[in-house]
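Asks: Sequence plus the predicted model coming up.
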Amino acid sequence: MMQMEEKKETKVVLTRPLTIQRDSDSDASYKAPNLLQRILSLFENVRPGSDLTRFQLPPLFNLPKSQLQCYGESVYCTASDLLSMCNNGQSPLDRFISVVAWCISTTRPLTFGVAPYNPILGETHHVSKGNLNVLLEQISHHPPVTALHATDEKENIEMLWCQRPDPKFNGTSVEAKVHGIRQLKLLNHGETYEMNCPHLLLRILPVPGADWAGTVNIRCPETGLVAELSYRSSFFLGIRGNHRVIKGKILDSSSLKVLYEVDGHWDRTVKVKDTNNGKVRVIYDAKEVMSGLVTPIFKDTESVWQTESAHVWGELNQAIMSKDWEKAREAKLKVEERQRELVRERESKGETWISKHFVVSNNKEGWQCSPIHKSVPAAPIIAL
């Protein structure tokens, strides 16, 4: 009876997904001196080169969502069915170009001055979008490691990620390298596409801002096709009209022949140019892919796991959206204290935490995970 009452009182709060921001409403509104001063004050006692994985932001600087949800949204929050396009390509090259477009679609804008919560150990995020079922679990807290498994049995598609952000403070900026490989499997074609993630740069001085940078490599061992995508940051120049640039090439690894040149902006349009005939076409339109995104809904609230992000952070989500900062501070502290209590309990019993959904290993090759179940079941949370 007590458990039923506690479950009824617990808030389970879903929030709107991140979307593409235009120049008119992007970072500019977050560059006020008072916000910059508050951010600078956070890093007063942090030395350059410091590991920030244990650094806790106060709720005033938090988005009302977990990083686990942000990873998940990059997969299921799209207005276009890019995964079906990948699967329906007539040739290996057609499918590879569609995978490049899909990979670009997982890049989402962040706003300077706010960040998602650090997921707690064992936190999950389970959502369905059409026939695509997505499950994420935080399989390590220190260091933070996230595993993702997604399946679409109708399209016969599987996705597997295991990644670890590694943020470092560099004095006037924060650079977060994301380690780990993302896999997309088109099982009907016997093709596996492996790719990494760009690095996140948060510049504090001289001009505050957030951007993605670095090289993303996409490869398909079965076809020998490779893509090299360079995310160009305006970190040093700060040129307003030339940010979020992406350039690259698609080539045949056996002959090293460049088949297509890639050029554009990942928050606008990306084009490819055929090196044989010079024809140019758009392969990705961010406005089309990310328009009209709305908050997911509950299909069945009774089936939501206690470990679900929207459940773990429900009270904090609500407090932040209501701008009740005192209640937000209390809600965040409540979650953190509960986690410390669970750690003490495990240590006193000599127990080791074990993932419920993945087989996890950590060796010289890095963190690796494999799903316990072959497919992801339908979720009680539905993305529209």
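Replies: Good, I have the coordinates.
Asks: make it CA atoms for all contacts and neighbour counts henceforth
Replies: Will do.
Asks: quick one, helices of the stretch 51-200 of the chain?
Replies: 67-76, 82-88, 92-105 (DSSP state H, counting those that start in this stretch).
Asks: Off-centre distance for the longest helix seen in the chain?
Replies: If you go by DSSP state H, the chain has its longest helix at helix 325-349. Mean-position distance between helix 325-349 and its chain equals 25 Å (CA atoms, centre = their mean, to the nearest Å).
Asks: now swap in stretch 351-367 and tell me
Replies: 20 Å.
Asks: in it, what counts as buried?
Replies: S355, H357, F358, V360, W367 (16 or more other CA atoms under 10 Å).
Asks: got a list of what the first one touches?
Replies: Translated: S355. G122, E137, I139 (CA atoms under 8 Å, 6 or more residues apart in numbering).
Asks: Ok, the second one next?
Replies: Taking CA under 8 Å, 6+ apart as the contact definition, H357 lies against E137, P371, I372, H373.
Asks: and the first one, how many neighbours does it have?
Replies: Residues near E137, counting by other CA atoms under 10 Å, number 27.
Asks: Distance of the spatially most central residue of the chain relative to Y284?
Replies: Of all residues in the chain, the one closest to the mean position by CA atoms, centre = their mean is Y71, 2.6 Å from it. According to CA to CA, to the nearest Å, Y71 and Y284 sit 20 Å apart.
Asks: Same check on R344?
Replies: To Y284, R344 is 49 Å away according to CA to CA.
Asks: okay, these two: which has more neighbours?
Replies: Taking other CA under 10 Å, R344 and Y284 do not tie; Y284 has more neighbours (25 against 12).
Asks: what helix or strand is that one on?
Replies: strand 280-285 (DSSP states H and E).
Asks: Run the angle between that strand and helix 92-105 for me.
Replies: Relative orientation of strand 280-285 versus helix 92-105 (axes from the mean of the first three to the mean of the last three CA atoms, to 10 degrees): 50 degrees.
Asks: here's the one I want to compare it with:
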Amino acid sequence: MAPTDPKQVVGSSSGGFFASIASTLSTFSTAMHKSVNGSIGYEGLEVINPEGGTDDAVDEAQKGRWKQEDRDGYWKMMQAYIGSDITSMVTLPVVIFEPMTMLQKMAELMEYSHLLDEADKCEDPYMRLVYASSFFISVYYAYQRTWKPFNPILGETYEMVNYGGITFIAEQVSHHPPMSAAHAENDHFTYDISSKLKTKFLGNSVDVYPVGRTRVTLKGYGNVLELVPPPTKVNNLIFGRTWVDSPGEMVLSNLTTGDKVVLYFQPCGWFGAGRYEVDGYVYNAADEPKVLMTGKWNQSMSYQPCDLEGEPLPGTQMKEVWRVADVPKNDKHDYTYFAHKINSFDTAPKKLLASDSRLRPDRFALEKGDMSKSGSEKSSLEERQRAEKRTREAKGEQFTPRWFDFTGEVSTTPWGDLEVYNFNGKYNEYSRSVKNEGSIQEVDIQSMEFNPWQYGKMAKE
């Protein structure tokens, strides 16, 4: 018999006494939130402290990256959007941004790509899923950063080479709705994703639903893996210290064998209880547990073979499969060393596409700490994007991605339908042609002008 769902274990062990305690704490929490809201003059605004502290609730609510006058103005502006999807309908101030785009964020998943290499080398089909699911868990350490990446301009790209033998290319393939596609490949795996975020703005928080399709093919065994991640909630957007939680299930299915991994991300409870914790099992095609997995998504993951009841097998030990690498101390945007590589030209090809995210003037200005210039450059890029759309509509033409093709397939996800884009292979042809040019003079990529435009450079207005 398969073990009980971790969610049911948590709930069923409570009993009447613990349910009463939980209800009391919930009531107290609600009263404290109302007290905080009344003190700062924003009735109905929820400020959640993940540590559960209450002595300095008002002080906690006032903290954050906003100046008081900025918070006031932003709150008044955003009230009209409560309950709405704000993925692309709102122009956001650069004070909440990090100097990275969403395409670069997609590439950041590759930091622990060696786990997919190990998965491809495994003879044991269940250990393949242990390594592969740990790879997908590893990205959540970076996702806990509370700064927002820049939305890509239509036609924008990001290239990464010189890392683990991987070739990575991402492209913004649609503006309305905002959609990105990416492809990565080395000797052991291919990684393909079509991504479309859906959001729900709740006032001082936002729910983020990952409407996307992620597939990994392990080349050694031809196994095709598909991921369904949990949703994410960003708390205290305007008031309080911003923090991220991703409660729910992550399911990684082996479409070739029928095996799967189901991992449950515990929600953050009172005084931070359960925060970061991940538990679950690798199941065979008959839904029988074969390996238990446990850990914290911001620290490490471990595994141990188990019996049909989900209990550890006698004579076996828990073994660590992944641990987060050392990170810089007191980094302004909480970047890892790899995140800094993502932004550098060290991981760029010698002949970089002019549409690459690194070349964006708003991103570069923010990296240098000039928020005023970053804001004006961001507004300029957005206006040029709108101007290009007007030109395209006047010509009766449609935007066509360069490196990805729309398949015509619409995939169903737990959070909405997704238009699926496939890597068309043209980037590989392009890369080979560049290499064959031999002694051609290299372009000074640090002096290149950002140019994702379909109709020339779309001169600034």
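Replies: Looks like it arrived, so ask away. Everything numeric here is computed off the predicted structure, so don't read it as measured data.
Asks: thinking again about what came up before, residue in structure 2 matching the residue nearest to the centre of structure 1?
Replies: Y71 of structure 1 maps onto M106 in structure 2, with residues paired by TM-score structural alignment.
Asks: Please enumerate the helices of the stretch 251-384 of structure 1.
Replies: Ranges of helices within the stretch 251-384 of structure 1 are 286-289, 309-312, 314-321, 325-349, based on DSSP H, counting those that start in this stretch.
Asks: just the ones you listed: most buried one?
Replies: helix 309-312 (a mean of 25; mean count of other CA atoms under 10 Å).
Asks: re earlier: what residues sit buried inside the strand holding Y284 of structure 1?
Replies: For strand 280-285 of structure 1, by 16+ other CA under 10 Å, it's I283, Y284, D285.
Asks: who's in contact with that strand?
Replies: Under CA under 8 Å, 6+ apart, the answer for strand 280-285 of structure 1 is 97-98, 101, 104-105, 267-274.
Asks: What lines up with L225 of structure 2 in structure 1?
Replies: So L225 of structure 2 corresponds to Y193, using TM-score structural alignment.
Asks: What separation do you get for that match and N131 of structure 1?
Replies: 20 Å.
Asks: Next: A147 of structure 1.
Replies: On the measure of CA to CA, A147 of structure 1 and N131 of structure 1 end up 20 Å apart.
Asks: Next, work out how far apart the alignment partner in structure 1 of E320 of structure 2 and V270 of structure 1 are.
Replies: Applying TM-score structural alignment, one finds that E320 of structure 2 aligns to V282 in structure 1. Distance of V282 of structure 1 to V270 of structure 1, computed by CA to CA: 6 Å.
Asks: Where neighbours are concerned, which of the contacts of H357 of structure 1 has the most?
Replies: That'd be E137 among the contacts of H357 of structure 1, by other CA under 10 Å, with 27 neighbours.
Asks: Run a quick check on that residue versus P144, I expect a contact.
Replies: No. Between E137 of structure 1 and P144 there is no contact under CA atoms under 8 Å: 10.9 Å.
Asks: what's the nearest residue to P229 of structure 2 if we skip its chain neighbours?
Replies: M250 (4.5 Å; CA to CA, 6 or more residues apart in numbering).
Asks: Doesn't that neighbour belong to a strand?
Replies: Yes. Residue state for M250 of structure 2 (DSSP: H, G, I helix; E, B strand; the rest coil) corresponds to a strand.
Asks: so what's it up against?
Replies: Shown in contact with M250 of structure 2 (CA under 8 Å, 6+ apart): L227, V228, P229, P230, V261, V262, L263, Y264, F265.
Asks: now those residues as TSV including neighbour count and distance to H33 of structure 2?
Replies: Putting those into TSV (neighbours: other CA atoms under 10 Å; distance: CA to CA, whole Å) gives the following:
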residue	neighbour count	distance to H33 of structure 2
L227	20	36
V228	19	33
P229	23	30
P230	20	26
V261	28	38
V262	21	34
L263	25	31
Y264	22	28
F265	26	25
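Asks: nearest to V216 of structure 2, of the residues you listed?
Replies: Using CA to CA, L227 comes nearest to V216 of structure 2 of the contacts of M250 of structure 2, at 8.5 Å.
Asks: dump the residue contacts of the closest residue to the closest one other than its chain neighbours.
Replies: Closest residue to L227 of structure 2 apart from its sequence neighbours, by CA to CA, 6+ apart: L252 at 4.6 Å. By CA under 8 Å, 6+ apart, the residues touching L252 of structure 2 are L129, S133, L225, E226, L227, V228, K260, V261, V262.
Asks: can you give me the end-to-end distance of stretch 46-55 of structure 1?
Replies: Using CA to CA, first and last residues of stretch 46-55 of structure 1 are 9 Å apart.
Asks: give me every residue that touches L25 of structure 2.
Replies: L25 of structure 2 touches W270, counting by CA under 8 Å, 6+ apart.
Asks: Please tell me how far it sits from F18 of structure 2.
Replies: Per CA to CA, L25 of structure 2 is found 10 Å from F18 of structure 2.
Asks: and if you look at P267 of structure 2?
Replies: 17 Å.
Asks: So the alignment partner in structure 2 of E222 of structure 1, which state does it fall into?
Replies: Per TM-score structural alignment, the equivalent position to E222 of structure 1 in structure 2 is T256. Under three-state DSSP, T256 of structure 2 falls in the coil class.
Asks: Over in structure 2, see which of the contacts of S355 of structure 1 survive.
Replies: Shared with structure 2 under both residues aligned by TM-score structural alignment, their matches' CA atoms under 8 Å, the contacts from the contacts of S355 of structure 1 are G122, E137, I139.
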